[in-house]
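> pasting the sequence and the predicted coordinates here, then a few questions.
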Amino acid sequence: MTAVLAVSLTACGGDGDGKSEGAGGKGRVTIRIAYQEIPNADLVVKDRKLLEQALPDADVKWVKFDSGGDVNTAVIAGSVDFGLAGSSPVTKGLSAPLNIPYKVLWIHDLIGDNEALVARGGITDIKQLAGKKVATPFGSTAHYSLLAALQGAGVDPAKVNVIDLQPQDALAAWKRGDIDAAYTWTPTLGELEKDGKVLVTSRQLADQGKRTADLGVVTNKFAKDHPEVVTAWLKAEDQAVKLAKTDPAQAAASIAKQLNISPADAETQLKQLVLLDAAEQAGADYLGTPGAPGKLAQNLHDAAVFLKSQQKIDAVPDPSVFTAALAAEELSRARG
């Protein structure tokens, strides 16, 4: 595997924007990355230390979060520079009242069979969820998909007792018998499937026009101050995706170590996602190119319309907000 080109970095200042002071005002750049335990190529970048190899003069800090909503909170608090969040929390982040100043750099994956709605107790149809307790992390892609699934089945979400639980908390509640169903993702999903029934997957909802994805974001300030870091980050993610495509067993081995699961299970979970390399992401259906933004902006706007209908955001932003948030220029620069 070709090594990522190493970049030497120095920075001035210490104002909480990812830089650390050193002698004479010079210091090492600190890169704070919010990640989630999702079996995609981001875990390959982390496990194989691709970014650390590319940026030997930087301090790379990986911080685990349980959902995109939590990542948004961390970005607002100024505690992370890069983050992985689902398309639903990113849509919320770009909308009022949050209005987070970040941009979409990368599509970590198109969500498929790795997110699903699972029920127990003889529930075999979404319509049967009326009056039942259903867990999902609020503000996540799973939450968006749950609302879309209920709406598609003609079930008023107000008639379902939807409760806010992170994946591991949902699993614990499931084992106690406290909930009837959950919309969540792997690896927790795999545990629920052992004694539950899948009612719908995010891949099926995507086929119905409700596509979701896991996105990579970077704060506008960090992207402006450290364009060389953004380029290195994009190249590392692209390298990891290409490894997953050409040698999935190697990629799965890294994912398995990060998730503490078997390589076989990791490879199965990896196959449930759709991964795109940089060239594919520059296509018209995704991020696009400078001057020709991709359809991802429209997907995010459509999600905002839906979220507003469910009173999850204050107002639907103008489509230009989502267009401006696509980092097509940064992606183009990274592709060389």
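Looks like it came in fine.
> switch to C-alpha atoms for all contacts and neighbour counts from now on
OK.
> give me the nearest residue to Ala284, chain neighbours excluded.
The shortest distance from Ala284 to any non-neighbouring residue, by C-alpha to C-alpha, 6 or more residues apart in numbering, is to Gly294 (4.5 Å).
> near the one you found, how many other residues are there?
For Gly294, the neighbour count with other C-alpha atoms under 10 Å is 21.
> so it sits right up against Tyr286, yeah?
Yes: between Gly294 and Tyr286 there is a contact under C-alpha atoms under 8 Å: 4.8 Å.
> contact partners for Asp125?
Shown in contact with Asp125 (C-alpha atoms under 8 Å, 6 or more residues apart in numbering): Leu199.
> do you know how far it is from Ala142?
Distance, Asp125 to Ala142, by C-alpha to C-alpha, to the nearest Å: 18 Å.
> next one: Gly78
Look at Gly78 and Ala142: by C-alpha to C-alpha, they are 25 Å apart.
> for the stretch 51-200 of the chain, what spans make up the helices?
Counting by DSSP state H, counting those that start in this stretch, the segments of the stretch 51-200 of the chain that form helices are 68-76, 87-93, 141-152, 167-176, 188-193.
> any chance of those helices in TSV, with distance to Val217 and mean neighbour count too?
As requested, the helices of the stretch 51-200 of the chain are arranged in TSV below (distance: least, C-alpha to C-alpha, whole Å; neighbours: other C-alpha atoms under 10 Å):
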stretch	distance to Val217	mean neighbour count
helix 68-76	10	21
helix 87-93	8	28
helix 141-152	15	22
helix 167-176	22	17
helix 188-193	24	19
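> among these, which is nearest Ala135?
helix 167-176 (6.2 Å; C-alpha to C-alpha).
> got a list of contacts for the closest one?
66, 135-137, 179-182, 184-185, 188, 191-192.
> okay, and Ala324 sits in which element?
Assessed by DSSP states H and E, Ala324 sits inside helix 319-325.
> the stretch 201-336 of the chain: strands as residue ranges?
Here the stretch 201-336 of the chain has its strands, by DSSP state E, counting those that start in this stretch, at 213-219, 288-289, 292-293.
> mind putting the helices of the stretch 51-200 of the chain in CSV, distance to Ala327 included?
Rendered in CSV, the data for those read as follows (distance: least, C-alpha to C-alpha, whole Å):
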stretch, distance to Ala327
helix 68-76, 17
helix 87-93, 14
helix 141-152, 21
helix 167-176, 30
helix 188-193, 32
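> next up, a second structure to put side by side with the first:
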Amino acid sequence: MNLSRREFHRAAANMLIASSAGGLLMGAASPLFAQQARQVRLGTFGAIDAQNYIRAKNRSAATFGPGVDSEFVTVRAGSEVISAMAGGSLDMCNVGSSPMMVGYANGLQASMVYVYKNIVDSECLAVQGNSGITDVAGLKGKRIGLPFNTSVHFAAVAALRSAGLGLKDVQLINMRSDQIVSAWQRREIDASYIWVPVLPRLVDDGGKIIFKTGDLNKQKLVIFDGLLVRNEFKEKSPDLVLAFLKDYEKLARTFKEEPKEVVDTMTRFLNVDEAAVMRSLNTFYPVPAREQLTSAWMGKPGEKDTGVLNTLQTQAQFLLEAGQITAMPKDLAALVDSSFVARMAA
């Protein structure tokens, strides 16, 4: 009979208990029975990400070392990441800054330890091709479909403000990402701020992109996904957090330098077409640890005037005005922990 790693450790634990109860153990238990396997629970959105690549290549041991039990938890939204971490059933996951901020404002004991990716052109504002709209200012009085309390919601509001428009000047309609294409095809919305892979379907249906999230960099706003880690896990197993980050940087280079290998692996593992994988790879912008340590991003440990913190401050204010949080967090700096990035860049 072949046992999985988890079944093996469960059986070993049961044998130890039975032996102890029967008085059969003589002296100290051997290390095999006395030491439980370490565990890390990684979240994945079921997308083209490092976590799924690790699963597809069966390389958990290469990432974390031997004797670590890796469990992958599939999530569908940032809110699920926050709920799972609050319940103690998820240790690490990439998540947008908006749900991250909502969780932190509501007392979630977790830290952002790394910029998972820079969002540049994977999230954009598209308008109907026959609308005659050529810039953001032209959206006045128009209907914009997008999922609320997400990175695109925040980016949309920032884009509108950059064009001199407020929330009363447009009609923002809360839609799940899987509802947007049908609403677009029925012409129920004039525009949508949304991400890949929904975005290309709007463009294929005549849509025109008039604003990219990366355009917000001109306002010193950096929109990103961060790697969020439960504080308890971070404090108990900092070596596993660092191990994942180091391997992530290797995988990020693989994604950019060996796209054919990644396409072959992920199309088989996720059962998606090659074009979908290539779209994800072409809009994937990792930020090396050395760059993250600059003030444009996370900055050095203890640094306060950074791109990440400035963006989080702006986002918290937006969430407060939108009624998604009830008060501004007192210390946003406690959410950002750049100590791991500092160790990687040393």
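Now that the structure is in, tell me what you want to look at. Predicted model, so just to flag it, every value in this text is computed and none were measured.
> can you give me the TM-score here?
In this superposition the chains share a TM-score of 0.80, using TM-score structural alignment, normalised by the length of the first structure; 315 aligned residues with a C-alpha RMSD of 3.1 Å.
> the strands of the stretch 201-336 of the first structure: which one's closest to Ala206 of the first structure?
With C-alpha to C-alpha as the measure, strand 213-219 is the member of the strands of the stretch 201-336 of the first structure nearest Ala206 of the first structure (9.9 Å).
> in the second structure, what stretch matches that closest one?
With TM-score structural alignment applied, strand 213-219 of the first structure matches the range 224-230 in the second structure.
> average offset between the matching stretch and the first structure?
If you overlay the two and look at stretch 224-230 of the second structure, the average distance to its match in the first structure is 0.6 Å (mean C-alpha distance after the TM-score superposition for the first structure).
> show me how far stretch 66-84 of the second structure is from its chain's centre.
11 Å (C-alpha atoms, centre = their mean, to the nearest Å).
> pull up the distance across that stretch, start to finish.
Termini of stretch 66-84 of the second structure sit 26 Å apart (C-alpha to C-alpha).
> what's around the equivalent of Ala297 of the first structure over in the second structure, how many residues?
Residue pairing (TM-score structural alignment): Ala297 of the first structure is matched to Leu309 of the second structure. The tally of other residues near Leu309 of the second structure (other C-alpha under 10 Å) stands at 23.
> am I right that Leu309 of the second structure is in contact with Ala333?
Yes: between Leu309 of the second structure and Ala333 a contact is recorded at 6.9 Å, counting by C-alpha under 8 Å.
> mind naming the longest helix for the second structure?
helix 238-257 (DSSP state H).
> pull out the buried residues from that one.
240-242, 244-246, 248-249, 251-252, 255 (16 or more other C-alpha atoms under 10 Å).
> do stretch 114-134 of the second structure as well
Neighbour count says stretch 114-134 of the second structure has 114-129, 133 buried, by 16+ other C-alpha under 10 Å.
> now swap in stretch 257-274 of the first structure and tell me
258, 263, 265-267, 269-274.
> what does stretch 296-308 of the second structure give?
Buried, per 16+ other C-alpha under 10 Å, within stretch 296-308 of the second structure: 296-300, 304, 306-308.
> which one of the buried residues of helix 238-257 of the second structure is nearest Ser83 of the second structure?
Val241 (20.2 Å).
> so what corresponds to the closest one in the first structure?
Counting by TM-score structural alignment, the partner of Val241 of the second structure is Val230.
> skipping adjacent residues, who's closest to its match in space?
Ala223 (6.3 Å).
> number of residues surrounding the one you found?
21.
> repeat that for Thr201 of the first structure.
Applying other C-alpha under 10 Å, we find 23 residues neighbouring Thr201 of the first structure.
> contact partners for the aligned partner of it in the second structure?
By TM-score structural alignment, Thr201 of the first structure lines up with Lys212 in the second structure. Counting by C-alpha under 8 Å, 6+ apart, Lys212 of the second structure touches 120-121, 123-125.
> ok, Pro288 of the second structure next?
Glu249.
> distance of the aligned residue in the first structure for it from Glu237 of the first structure?
With the correspondence set by TM-score structural alignment, Pro288 of the second structure lines up against Asp277 in the first structure. Noted for Asp277 of the first structure: a distance of 8 Å to Glu237 of the first structure, by C-alpha to C-alpha.
> then Ile313 of the first structure?
Distance check for Ile313 of the first structure against Glu237 of the first structure: by C-alpha to C-alpha, it reads 31 Å.
> now do the strands in the stretch 1-150 of the first structure.
Under DSSP E, counting those that start in this stretch, the stretch 1-150 of the first structure gives strands at 11-12, 26-27, 29-35, 58-64, 82-86, 102-110, 115-119, 133-136.
> coming back round to it: in CSV, list the buried residues of helix 238-257 of the second structure along with distance to Arg38 of the second structure.
Putting the buried residues of helix 238-257 of the second structure into CSV (distance: C-alpha to C-alpha, whole Å) gives the following:
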residue, distance to Arg38 of the second structure
Leu240, 10
Val241, 13
Leu242, 15
Phe244, 14
Leu245, 18
Lys246, 19
Tyr248, 20
Glu249, 23
Leu251, 23
Ala252, 26
Phe255, 29
